[in-house]
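> What follows is a protein structure lacking sequence information:
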């Protein structure tokens, strides 16, 4: 991704994050206003928001929220210091219980503001200057307790504390989980790329070694096919070194390399081995993982050719509906242990398929003891 685009994406994420935080705090500030006054007078919420005691209340909970989000969760909880984290939580909960921020910073001041807005009552009958009226029926002159006086437990402050604490904790843990998931995905991608490079490094020398052996046999017998064979090998090496280093290559180039390989192998076939090779469909615009098909073809020539028994090697590639269908079939010829060295072979090829076509390919190998058949279906890239 270009640097400019990365910067714009990061700025967009930061902007969205600030918007979310702003909306969250607007919702938080609306809760005390809803609790203290269900029918406020005109302009009363504005006076509360502009008051210093409301700002103090907001600062208390903002400190709790961002302290938990930025310090306590990453420094204690995520580092598995659960006892210390729980101790801090209990300590702050006790502090909120005794300090009662909602009761002392908002509710009392709210009552005082409402008291100022009430009109003074006219003097009652019998009221004398400097002396309170006598209570009726000789009642007690002591003031009655206010029904809206200080409550024993400030449930609003405790509830808001738990909500703010839980939201901060959830946000931080969710962020860490997403980052861990992103790191795991990047790690898997790097691992897959490293394994793929290793498989290619194994496949290429193995393939070239067998081909050079065939050309060496032609040169020893002074065959007229030696020079054309070297040219075909040169084209194959150019393909392997320049194009097959990518994860996906044009199917046309892969088929050209496969055809060169088949032509080279035909030079060593005898009358007892027949070859059926065909390509159907239009490969233009289709891409495939390099050297995926080569392993199966190579094994077919290695284990399906005999100087004493009749054998048939069948290779078919069909492009239809954007899919690549591959068939490779050969007769199984008995080999001794020295000749049964398959190198990386089919196992590593299947690992490459898992890395590059995970969940999107069909692969079937059938061995009935007489005929070895490989069927492969790949989606075109």
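Okay, I see it. Quick caveat, the model's predicted, so the values are computed rather than measured.
> CA atoms for contacts and neighbours, from now on please.
Will do.
> tell me the SS of residue 278?
The local conformation at residue 278, judged by DSSP: H, G, I helix; E, B strand; the rest coil, is strand.
> for the residue nearest to it when sequence neighbours are not counted, what are its contacts?
In space, and not counting its chain neighbours, residue 278 is closest to residue 316: 5.0 Å by CA to CA, 6 or more residues apart in numbering. Listed by CA atoms under 8 Å, 6 or more residues apart in numbering, the contact set of residue 316 reads 276-280, 326-328.
> A further structure is provided below for comparison with the first:
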């Protein structure tokens, strides 16, 4: 199905049109004055508007981008303040010497500067033009930076999630298939349940994790299926606990937020020959999720680096989705490795 494409103005085009409409409106004032008063064209008013336009865009295109935005505040003030005062003084000076439309007989014009009445109005006018120029440019820069930052964060979240999905240990799926095959050969009772668990895992990764958020109960079910399949490869020496306290109804989280910690626990905490234990627990409330993983430390399995790219990727995603609303700690205690993660919702 073809989608109809409607033309749209870009951000730069919209800004240009907005500025054009504003200045056309301002520059039309002398013409309106001529029409409404049926008098001569006020060339001086047009000249002042052109000077104001020059100040506006000199500040907009040169002073603000090259000085103010680059944090050269002192230099910016050293340029813009004398410029505004100088143009205001010249404007007041030319206004004083401007000849009236009908000069009375015997009129002699002298320049007697009345500071409050002649200089301050020009100063206020040009100051407002300079401020409008500065604020307009700063708003455009802020808006552009904000949009770029939002786009970058969105792309980063998508990229990190795709990478996390790609790096989920493919050996786990192959090992699970081999385990299920062995169970079917033996006609073990766990085989049908194992097939369903593996099917649920693959369906969740393929179809649910493309969403920005998923239901917490779905993510917990994914972890449960993963744990059940992982337990099939363990022996009686290994004990695994998975406990969920609280209600996960109506809570939404980013997908695959806890799997790396669970993978890490099985990778480093389960040894078929030695006694070992893995304890995974959730304490859930409407305002927070408290997640804890404990596993026995096996020296031969922790000789390498414990936290891989997947774990670092997960922590980065947590900080992106829950900035200043998460607490993470990982430490060793009495031969056990403990991970605590608390997320404020």
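That came through fine. Just so you know, these numbers come straight off a predicted model, no measurement behind them.
> returning to that earlier point: what do we get in the second structure for the residue nearest to residue 278 of the first structure?
Correspondence of residue 316 of the first structure to the second structure, assessed by TM-score structural alignment: residue 281.
> picking that back up, from the contacts of residue 316 of the first structure, which would you call buried?
When neighbours are counted using 16 or more other CA atoms under 10 Å, the contacts of residue 316 of the first structure contain these buried positions: 326-328.
> Which stretches in the first structure count as strands?
Secondary structure of the first structure (DSSP state E): strands at 249-250, 273-280, 287-288, 311-320, 323-331, 362-367, 371-379.
> on average, how far is the second one from the matching bit in the second structure?
I take that to be strand 273-280 of the first structure. For strand 273-280 of the first structure, the mean deviation from the second structure after alignment is 1.2 Å (mean CA distance after the TM-score superposition for the first structure).
> What is the corresponding segment of the second structure for that strand?
The counterpart of strand 273-280 of the first structure in the second structure, using TM-score structural alignment, spans residues 238-245.
> where's the counterpart of residue 292 of the first structure in the second structure relative to residue 271 of the second structure, distance?
Matched to the second structure by TM-score structural alignment, residue 292 of the first structure sits across from residue 257. When CA to CA, to the nearest Å is the yardstick, residue 257 of the second structure and residue 271 of the second structure sit 25 Å from each other.
> Might one say that residue 84 of the first structure is in contact with residue 76?
Yes: using CA atoms under 8 Å, residue 84 of the first structure is in contact with residue 76, at 6.9 Å.
> Mind checking which of those two has more residues around it?
Neighbour totals were compared for residue 84 of the first structure and residue 76, and residue 76 leads with 17 against 13 (other CA atoms under 10 Å).
> For the more buried one, list the residues it contacts.
If a contact means CA under 8 Å, 6+ apart, then residue 76 of the first structure has 82, 84-85 as its contacts.
> Equivalent analysis for residue 96 of the first structure, please.
Contact analysis of residue 96 of the first structure by CA under 8 Å, 6+ apart lists 157-158, 161.
> run the last query once more with 7 Å
157-158 (CA atoms under 7 Å, 6 or more residues apart in numbering).
> what residue of the second structure takes the place of it?
Alignment note: residue 96 of the first structure maps to residue 91 in the second structure; criterion TM-score structural alignment.
> now do residue 246 of the first structure
Residue 246 of the first structure maps onto residue 211 of the second structure when the alignment is built from TM-score structural alignment.
> how close does the closest residue to that match other than its chain neighbours sit to residue 157 of the second structure?
Residue nearest to residue 211 of the second structure in three dimensions, not counting chain neighbours: residue 255, with 7.6 Å by CA to CA, 6+ apart. As judged by CA to CA, residue 255 of the second structure and residue 157 of the second structure stand 11 Å apart.
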